[in-house]
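Peer 1: Below are the sequence and a predicted model; questions follow.
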Amino acid sequence: MSRLSPLSRRRFLGVGGAGAAAVLLGTGAWNASAAYAAAPSMGNPFTLGVASGDPAPDGVVLWTRLAPDPFVPDGSGGMPARPVRVEYEVATDERFRTVVNGGSVVATPELGHSVHPEISGLLPDREYYYRFRVGGEISPVGRTRTAPRAGSSLHELNFAFASCQSWEDGFFTAYDHLAAEDLDLVVHLGDYIYENGVTGQKRGTPAGDQFRGETFDLARYRLQYALYKAEKPLQAAHANFAWIHVNDDHEVENNWARDISQADTEPDQDPAVFRQRRAQAYQAMYENLPYRRAQLPAGPDMHLHRRIAYGDLAEFTMLDTRQFRDDQPCGDGTSATCTDRLDPKRTILGAPQRDWLLDGFSRSRARWQVIGNQVPMGQTDLDPGDPTEVYLDPWDGYVADRNRVLAAAQDRKVRNLVVITGDRHQNYAWDLKRDYADPGSPTVGSEFVGTSITTGGNGADMTADGQALLAANPHMKFFNSQRGYVRVTVNQQRWRSDFRVVPSVTTPGAPISTRASYVVEDRKPGVQAG
């Protein structure tokens, strides 16, 4: 099955909402005996859209969450406190003439009336369409794509990665443009929501009183996701592509580490209290994203590090740099004197996850080893002079772990190591060095740091901070501080990252442009202008 052209993708985006029922009328796809006449009359329950994720060669996980009144203050989405059966169908065409999979699942109040049916039995590297129904209400149509067969030869992969989408900082215009790209998947690297109170000042459209104050409990986390997921550009990006998602900090709380709260409003918080908060944040995250059963939280614990292969071309290794890390050294923040960051016992991954990562270096036969990473791995020296001043929350606060990972990539002969990263609200292209303390250290990989969708407001092409970073970090080849996402095209010979940016997020409808392109050549670690 051929990929959709950008034009046909835009046409596809029109198949949704109230129009979906008209488009699907008369296809004969629904089994009348499966209809539930007793389904509640609730209006449109699909206000938060549909999504798919974690593609495999034989299937994907589908998602929706029923919420006819998504902003009701109790976080219920306006659903009754009882289970509701949800039907789903998967077809090879957007009009559902050829249905290849279907069934029903139960949406329960215990999981926010979300459903996550895992579809199998599909063909590898194929486009499929899916939809849900509750009673007489039909969801928007989603499009997804399975991964190629394991080990199969894949000529090219097209994807985008994004992160950091603060609702109050601007409009999600970048997702309108991302949804129109010709992609196989989207990787989201964290800060899908922000836990802070919402004023909407930069948008000029304040949220309701139920969004004031910081987010602490399950009802409020559900509300926060509802506010973000009600955005039509985000819904369009989810509906058009399978997503791979991993969280950073703001899905729970800023700069948290393992069982340790940042304690911004709750000094000396008991770790047990923070674990309770994390459990509720993780539950809401699961409820609102296309995760598989393997990611279903067990209290405050959630299995987020995982691998997803794309034939012999690429393997995505998604890391979790929050749940197992030591507390940030020297009180977090920045420092030019903190020696604790060099402590060989300090870890950002935890020993079991680090061993799992390094074992993957040895076993993987993929041409491109892609690490999905939340916080910058490369060194960020903030001042061109001496000594080296760095942020302590990212890998700069955990130098020994970074050195172990990058040395292992070289020693275990990873063919092409490329790290994709969010968090920073800036675009970087830079080289990964085996040891940044050694000026002669070899380049062992490449890292592309993507800017925010909205966080920080409009941003700028170049800033004084950017000039200082370029002067202080010779491994940094590119800096930009506008908003957008990174589009990636990777084939057997070359990786190309296009930094796609918008001039404004405080007014809707901004155009998109490619600010710069940087490439990595096969077997030549390090970035080059493309």
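Peer 2: Received the coordinates, thanks.
Peer 1: going forward, measure contacts between C-alpha atoms and count neighbours the same way
Peer 2: Will do.
Peer 1: Need the contact partners of stretch 512-519.
Peer 2: Taking contacts as CA atoms under 8 Å, 6 or more residues apart in numbering, the residues outside stretch 512-519 that touch it are 174, 177, 429, 494-503, 527-530.
Peer 1: what's the answer for stretch 401-417, then?
Peer 2: 344, 346-349, 354, 358, 361-362, 367-371, 377, 395-396, 432-435, 444-446, 522-525.
Peer 1: Just those residues: which are in strands?
Peer 2: Judged by DSSP state E, the contacts of stretch 401-417 include Trp368, Gln369, Val370, Ile371, Leu432, Lys433, Val444, Gly445, Ser446, Lys524, Pro525 as members of strands.
Peer 1: Which of the helices or strands spans the residue lying closest to Leu13 once chain neighbours are set aside?
Peer 2: Nearest non-adjacent residue to Leu13, counting by CA to CA, 6 or more residues apart in numbering: Ala236, 6.5 Å away. Element membership for Ala236, per DSSP states H and E: helix 232-240.
Peer 1: Check it against this one:
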Amino acid sequence: MSLSRRTILLSGLAAGAAGATGIAGGTLPASAAPAPSRPPGRALAYPFTLGVASGDPDHEGFVLWTRLAPQPLAEDGLGGMPDRMVPVFWELAADERFRHVVRRGVVDAHAARAHSVHVELTGLLPGREYFYRFRVQRHLSPVGRTRTAPAPWSLPATLAMAFASCSQYEHGYFTAYRRLAETEPDLVLHLGDYQYEYARDTYTAPGGNPRDHEGPETRTLANYRQRHAQYKTDPDLQAAHAVAPWAVVFDDHEVENNWADDVPEAPDPEFPARRAAAFRAYYENMPLRRTSLPRGVDMQLYRRLRWGRLATFHLLDTRQYRDDQACGDGYQSCPEAAEPSRSILGERQEAWLLDGFRRSSARWDLLAQQVFFAQRDRDSGPLTVTSMDAWDGYLASRDRITRGWLAAGVRNPVVLTGDVHAHWASDLKLDYADPISRTVGSELVCSSITSGGDGADSATGTHPWLAWNPHLRFHNNLRGYVRTTLTREQLTADFDVLPFVSSPGAPARTRARFVIEDRVPGLHLTRDDPPAAARAAGADVDAGQRTVESETRRP
């Protein structure tokens, strides 16, 4: 009986992490090793402890990534590697057993970049699945699966895309990444808070933290490299990276909580150096193209990814160019939030996005970004009390973007969001003060992978804020991710949840399913899986509300 692709990839990652031999990872037989182009230097211990990844696919290529780290938690952030260049051999094949290798080559891993490598491939066939692996000396990496996007002029029948955010290592186990990998999506979006900056026990989940961060709060390049490495050692995260290409954008915790352009959370004369160090480590540890290579305190992260004429993803950066939060970072009733000059994207990125709307011929235009887009008023009275860290703190900016997609005739605008540690689904309006105003788009918000701990289930419609925010259609405070299936006729969004993350091995289930029909803005609930009776009886809506209220506050 032949092995399934899922069996090979997921079991192979475990073998690679353990340093086993064979196709997935471990020691490469001498007969299979390519002849070295230069002396190999001293023998290394197994270097692929951080797994493999691919990203930013287009119709003729993608980026392949790995980083060498025999001792991934080394305090200097260099992973136990020697201070010298190491040649890394790579292979790309049309099959998972590498019987049909289509490309191979060698790339140098340098100590100055923490021995990370980014292989940027072009000239491949569009709409194809590929498999890849790396070799160093006699060591073979796990196998990764990736794919090119369809040809620009094609209209593919379907795209399976999943998105996730907010994986606080201390708050739980990354089982949700494993469950996401088991669904074998074509593409994964990560919308920010991939790693957290805190020292151990600084940010504590309800019930306590089942795991600890290594090292101090991240401030230096060595700190950020070590923290990224700790996260990458998780086998569930490695599985999610290896199953499909990723497209990533950062939010705040990749640098520091609630930072805004050059303004840190608290006054800090060293913040420019901290930001530059965080950006450098982020690039080193993500499958990004060379166009995103940081230049000091600047990093080009907003970009587009096209999936033929079926979908265009506008990946946004809502941190690097925003005005400072008005009236503080939390929930406020703040007239300053409505000032016309305020922007969460900055003038250049706004213009780039609006131009993208005008040029788009896609069936679906998806804004992959970090913070809540729809209005989310926490006050049932006459005041509008909203988060100043989200688009609610930048009202004119949100209005310009919304009117921009309307003026451009965007066929199906959908906003994809992370950050808030809970599942939400929203209809988007031009005028949130008028509950019967026209719906002009949809927002899908994924819960966290772990941030906030186990969370709690509750019946749909029980969150109190929904009563005076009728455009908010769904909320659930369990951990999980969102799976989407895009076709020419509709977008289906499955809100998958796990009952717990405080211990490993939880199953996943689809808590709710929404459908967006082509040319019909707004969400249609087609599946609502209620909580189990015992959990529903003990559901604490107030606890869920407190979790939402504290999302943008530093613990």
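Peer 2: Right, received. Where do you want to start? If you're wondering where the values come from, they're calculated on a predicted model, not measured in any experiment.
Peer 1: tm score of chain vs chain?
Peer 2: The TM-score (TM-score structural alignment, normalised by the length of structure 1) is 0.94; 516 aligned residues with a CA RMSD of 2.1 Å.
Peer 1: ok, back up a step: what residue in structure 2 is paired with the residue nearest to Leu13 of structure 1?
Peer 2: Counting by TM-score structural alignment, Ala236 of structure 1 lines up with Ala239 in structure 2.
Peer 1: quick revisit: just the buried ones from the contacts of stretch 401-417 of structure 1, in ChimeraX syntax?
Peer 2: Typed into ChimeraX, the next command selects the buried ones out of the contacts of stretch 401-417 of structure 1 (criterion: 16 or more other CA atoms under 10 Å):
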select :346,347,348,349,354,358,361,367,368,369,370,371,377,395,396,432,433,434,435,444,445,446,522,524,525
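Peer 1: what does Asn161 of structure 2 align to in structure 1?
Peer 2: Just to correct that, residue 161 of structure 2 is Met rather than Asn. Under TM-score structural alignment, Met161 of structure 2 pairs with Phe159 in structure 1.
Peer 1: contacting residues for its match?
Peer 2: Per CA under 8 Å, 6+ apart, neighbours of Phe159 of structure 1: Leu183, Asp184, Leu185, Val186, Val187, Arg487, Val488, Thr489.
Peer 1: one step back: hmm, the match of Ala236 of structure 1 is touching Ala176, no?
Peer 2: No: between Ala239 of structure 2 and Ala176 there is no contact, the gap being 10.6 Å when judged by CA atoms under 8 Å.
Peer 1: ok, longest helix in structure 1?
Peer 2: Longest helix in structure 1 by number of residues (criterion: DSSP state H): helix 271-287.
Peer 1: Excluding chain neighbours, give the residue nearest to Gly128 of structure 1 in space.
Peer 2: Actually, residue 128 of structure 1 is Tyr rather than Gly. Closest to Tyr128 of structure 1 by CA to CA, 6+ apart is Thr92, at 4.9 Å.
Peer 1: ugh, typo on my part, it should be Val519 of structure 1
Peer 2: Arg496 (4.3 Å).
Peer 1: residues in structure 2 aligned with the helix or strand hosting that neighbour?
Peer 2: Arg496 of structure 1 is part of strand 494-502 when elements are defined by DSSP H and E. Aligned by TM-score structural alignment, strand 494-502 of structure 1 falls on residues 490-498 of structure 2.
Peer 1: Tell me which residues touch Asn288 of structure 1, please.
Peer 2: Thr64, Arg65, Ser114, Tyr225.
Peer 1: Looking at these, which is nearest Asn101 of structure 1?
Peer 2: Using CA to CA, Thr64 comes nearest to Asn101 of structure 1 of the contacts of Asn288 of structure 1, at 16.8 Å.
Peer 1: Double-check that that closest one belongs to a strand.
Peer 2: Yes: Thr64 of structure 1: assigned to a strand according to DSSP: H, G, I helix; E, B strand; the rest coil.
Peer 1: From Val255 of structure 2, how far off is the counterpart of it in structure 2?
Peer 2: In structure 2, the residue matched to Thr64 of structure 1 (TM-score structural alignment) is Thr66. For Thr66 of structure 2, the distance to Val255 of structure 2 (CA to CA, to the nearest Å) stands at 22 Å.
Peer 1: surely the residue nearest to Val519 of structure 1 meets Val520?
Peer 2: Yes: counting by CA under 8 Å, Arg496 of structure 1 touches Val520, with 6.6 Å between them.
Peer 1: Comparing those two, which shows the higher neighbour count?
Peer 2: Higher neighbour count among Arg496 of structure 1 and Val520: Val520, with 24 against 21, using other CA atoms under 10 Å.
Peer 1: Which strand or helix spans the more buried one?
Peer 2: Counting by DSSP H and E, Val520 of structure 1 is found in strand 513-521.
Peer 1: what's the angle between that strand and strand 494-502?
Peer 2: 160 degrees (axes from the mean of the first three to the mean of the last three CA atoms, to 10 degrees).
Peer 1: so how far does strand 513-521 of structure 1 sit from its counterpart in structure 2?
Peer 2: Superposing on structure 2 and averaging over aligned pairs (mean CA distance after the TM-score superposition for structure 1), strand 513-521 of structure 1 comes out at 0.5 Å.
Peer 1: which bit of structure 2 covers that strand?
Peer 2: Going by TM-score structural alignment: strand 513-521 of structure 1 matches residues 509-517.
Peer 1: ok, and for that stretch, which residues are buried?
Peer 2: Buried, per 16+ other CA under 10 Å, within stretch 509-517 of structure 2: Thr510, Arg511, Ala512, Arg513, Phe514, Val515, Ile516, Glu517.
Peer 1: Pro344 of structure 1: what's its closest spatial neighbour, skipping adjacent residues?
Peer 2: Ala400 (5.1 Å).
Peer 1: Please, which helix or strand holds that neighbour?
Peer 2: Going by DSSP H and E, Ala400 of structure 1 is part of helix 399-411.
Peer 1: Where in structure 2 does the next helix or strand after that helix fall?
Peer 2: Per DSSP H and E, the first helix or strand lying C-terminal to helix 399-411 of structure 1 is strand 417-421. Alignment of strand 417-421 of structure 1 against structure 2: residues 413-417, by TM-score structural alignment.
Peer 1: Report the mean deviation for the matching stretch after fitting onto structure 1.
Peer 2: So stretch 413-417 of structure 2 averages 0.4 Å relative to structure 1 (mean CA distance after the TM-score superposition for structure 1).
Peer 1: In space, not sequence, find me the middle residue of structure 2.
Peer 2: His190 (1.0 Å; CA atoms, centre = their mean).
Peer 1: Nice, that's everything, thank you.
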